[in-house]
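# Attaching a predicted model along with its sequence, questions to come.
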Amino acid sequence: MKKNYNVEFWNFVCHFGEHKLLDFYSELVHPAFTNGLTRDYGENCWFFHNVELLTCNFDGNELPFVYGRIIKDTVLRRTQYFSEGELKEDEKGIQSSPSSIFILSLIDHRLFFVKEQSDSPTMENFKSTITKFIKDIRTKLIDDEYRAAKEIYDYNGGSNGKLHRTTKKNLGVRFPEPNIEIIAQSSDAGIDEFVRGMKSIDQLQLEVITPNNESDCNGFFEAIRKKDKQVGVKKSTHTYRKKDGVLAHDNISDISKEANKDENVQITLKGKDIHNDKLIGTNDSFKLVKRIDEIEEIPTLFTKSVYESFMELIKDGIIRGPKISDMDKVKEKLSNILKIIR
């Protein structure tokens, strides 16, 4: 059995128009995880497996998590092999189904990801899959609501009756499309190390994203989000480019670390390495990982262990951790979700 796995730390940001993840969790998000949907591309197929909504006790509080696996079902093919000093043609295929474990904390939307094999599904695979599934569930929900409303409308006299006719456009407003961003959580040390490896920095780009239920930790990003809200966008991009020289390493490192502490900003660094080759760094380039020896088979125990590791990183000051702005409302929504689903 494989030993030594890496736990990756991410921030799962999901909006439905002006609504947030928990507002449509029961109707759209949970079914996307549990309804047995598949995403196909060629001989590859991605799907979620054994997903459950569970709770773990931390200091007397029952916190809810979504635990499960994303599986990539594929076929590994060969056309030849080398034996007895020569190449031999031999076409064969074998099914392969590598997997990754994901744990989504619903109270703070932190996402923990563990690849179980070298060719396991990536976070990019996870994002594409959950986005497609939520959109599929949304389309089906709108179609079902439309058919039900049409039956009632027709039963009550149709255009000659008194009821207002429901349209799919109206339902599309009622159930907005999902907008999902998944941001790697990084440490100051990881950013410093990457910046030190750059011979020159040509550009720093910050994509400021509206968070789920978190308060801003920096007045600069708070001001940006207020402007974004005024013009009706969920994210905006701000770019710093070199002029008459290069961007200073220390200054760029400081700005990047401030953006990292916000935990809702996508960072992109562009420049050159010591060999003058193009170098691009993102949150994923300096993401924080924690080594674990093994994976606990019982989901609740493994979830509790991973989240305790996350809280230790916050306690040690390695990451800032979430600052929930409306905790009472969040807890109320979570209580309703648990009543509906469990």
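Okay, I see it.
# from here on, contacts and neighbour counts on C-alpha atoms
Fine.
# could you measure residue 8 against residue 75, distance?
According to CA to CA, to the nearest Å, residue 8 and residue 75 sit 27 Å apart.
# Use this one as the comparison:
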Amino acid sequence: MARHTVEFANAIIRTDDKELIDLFSPTIWPALTDNTLRRTHGDSAFFINECKGLTIQHNNKEYQAITARFIKTTKLKRAQYYNESEGLIADPQILDSAPSAVFLLILNNHKLIYLHETAHAPPLSQLEKTLSWLIKTTTQKIIHREYTARRPKKDKISLRKLQAENPQPDVHIIPIPHEGSISEFVELFEKIKSVEVRLIRPNSEIDINPFFGMARQEQERIKSKQTTITQKSPDGLSASGTKNYLAAASKQANARVSVTGTNEAGKKISGDNEKFSIKTYISTIPTGLVSIAKKLFMEFENLTNGHPIEKPPHATAIDTQAQRIAQTNNWQTVRIEEDDSASSD
């Protein structure tokens, strides 16, 4: 029986003074619901399909979320195939293919749950690139539309000023780590030569670890666009210390971490957040996008209840904004019970 991988990540979309919830209505929602937008790369195209907004009611709490399919269209090419009686046979063929994933993004806590719906589904890194491209393209459309509308009028504005008023958001989809996987990964090293932590400006979230919290405060104080903390030793860093350091740095998925070193054979090895991310597996995918979303929500809830994922406390202001977004766009309300079997839509 096939098993489908589910990944968990933190979605950070922000400019200097606005974050995901602020950018959602003017930029993110239009970008995700414009079915004409396709990001191309070689013979492949990546796009969002069937994007829906949901208000999820669970355990006397309410969450606003969006769910959609992330599709990669591509062409599979073959030059030949093998036949036992005739050996290799030349037979060029081209076949259209469209592997897909389904994601659920919870606006209240900016956590993203990602289901590999088919074999060869596009990875999380491709979703990050596509979201960045979609939002950038939509921002450019907004700027051009405003510039065109105001150009013949007395209140016309320069294109440069409009670009300054509508900066391009940074988009980061950072996998949430698993401490057990961090430990297993570090054990692969005979010598750890360096550990690098690149702090990403988060959404509304307070750093639990005081060291990284202070580093972020300094980052904000001096208006740093990028802060990287590097630990190195030619003699090799402590394995146990590295495990604790990586766990602290990556726990809230607000930093990109990388480790380099050598294994027992002296071969260089390295890894980043994706090497030790939390994954679960489901054998049966429900029918219908909303039912899949309910299933993914419960996968997330089960992990927060068991504490592999630390759920940030609800921020009242963000909850209020999320509720307003759902009401304005008339999002569907779905109720999830503890024993919900996620039937079809």
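Sure, I can see it. It should be emphasised that the depicted structure is a prediction, and the values quoted were computed from it without experimental measurement.
# more crowded one of residue 8 and residue 75 of the first structure?
More crowded of residue 8 of the first structure and residue 75, by other CA atoms under 10 Å: residue 8, with 21 against 15.
# hang on, that one in a strand?
Yes: assigned with DSSP: H, G, I helix; E, B strand; the rest coil, residue 8 of the first structure falls within a strand.
# which residues sit in contact with it?
Counting by CA atoms under 8 Å, 6 or more residues apart in numbering, residue 8 of the first structure makes contact with 112-114, 184, 287-290.
# could these go into TSV alongside neighbour count?
Below are the contacts of residue 8 of the first structure laid out as TSV (neighbours: other CA atoms under 10 Å):
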residue	neighbour count
112	22
113	22
114	25
184	27
287	17
288	22
289	19
290	15
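# now those residues as JSON lines including secondary structure?
Shown next, in JSON lines, are the contacts of residue 8 of the first structure (three-state DSSP):
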{"residue": "112", "secondary structure": "strand"}
{"residue": "113", "secondary structure": "strand"}
{"residue": "114", "secondary structure": "strand"}
{"residue": "184", "secondary structure": "strand"}
{"residue": "287", "secondary structure": "strand"}
{"residue": "288", "secondary structure": "coil"}
{"residue": "289", "secondary structure": "strand"}
{"residue": "290", "secondary structure": "strand"}
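# Scan the first structure for its longest strand.
Secondary structure assigned by DSSP state E gives strand 61-83 as the longest strand of the first structure.
# Name the residues of it that come out as buried.
Buried residues in strand 61-83 of the first structure, defined by neighbour count with 16 or more other CA atoms under 10 Å: 63-74.
# With stretch 40-49 of the second structure instead?
The neighbour-count check on stretch 40-49 of the second structure (16+ other CA under 10 Å) flags 45-49 as buried.
# Residue 307 of the second structure: which of those residues is nearest?
Using CA to CA, residue 48 comes nearest to residue 307 of the second structure of the buried residues of stretch 40-49 of the second structure, at 31.0 Å.
# thinking again about what came up before, so which of the contacts of residue 8 of the first structure persist in the second structure?
Here is what carries over to the second structure from the contacts of residue 8 of the first structure, by both residues aligned by TM-score structural alignment, their matches' CA atoms under 8 Å: 112-114, 184, 287-290.
# Closest to residue 102 of the first structure out of these?
Nearest to residue 102 of the first structure among those, with distances taken as CA to CA, is residue 113, at 4.6 Å.
# quick one on the thing from earlier: kindly reformat the kept ones among the contacts of residue 8 of the first structure as a markdown table containing distance to residue 249 of the first structure.
Shown next, in a markdown table, are these (distance: CA to CA, whole Å):
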| residue | distance to residue 249 of the first structure |
| --- | --- |
| 112 | 31 |
| 113 | 31 |
| 114 | 32 |
| 184 | 22 |
| 287 | 19 |
| 288 | 21 |
| 289 | 24 |
| 290 | 27 |
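# Next, the mean deviation of stretch 124-133 of the second structure compared to the first structure.
By mean CA distance after the TM-score superposition for the first structure, the fitted stretch 124-133 of the second structure averages 0.9 Å away from its aligned residues in the first structure.
# Can you tell me the centre-most residue of the second structure?
residue 173 (3.1 Å; CA atoms, centre = their mean).
# three-state assignment of it?
Put simply, residue 173 of the second structure is strand when judged by three-state DSSP.
# Now which residue in the first structure aligns to it?
Counting by TM-score structural alignment, residue 173 of the second structure lines up with residue 182 in the first structure.
# Now that match: closest residue in space that isn't a chain neighbour?
Closest residue in space to residue 182 of the first structure, ignoring its immediate chain neighbours: residue 12 at 4.7 Å, by CA to CA, 6 or more residues apart in numbering.
# And for residue 209 of the second structure?
residue 248 (6.4 Å).
# any idea what the one you found aligns with in the first structure?
Alignment note: residue 248 of the second structure maps to residue 258 in the first structure; criterion TM-score structural alignment.
# What is the neighbour count of its match?
17.
# What of residue 326 of the second structure?
By the measure other CA under 10 Å, the count of residues near residue 326 of the second structure is 19.
# helix or strand for it, which one?
Taking DSSP states H and E as the criterion, residue 326 of the second structure maps to helix 316-328.
# in the first structure, which spans are helices?
Assigned by DSSP state H, the helices in the first structure fall at 30-34, 123-155, 168-174, 188-196, 219-231, 249-262, 299-315, 327-341.
# which of the residues in the third one are buried?
Going back to what we said before, that points to helix 168-174 of the first structure. Within helix 168-174 of the first structure, the residues scored as buried using 16+ other CA under 10 Å are residue 171.
# Repeat that for the last one.
When neighbours are counted by 16+ other CA under 10 Å, the buried residues of helix 327-341 of the first structure are found to be 330, 333-334, 337.
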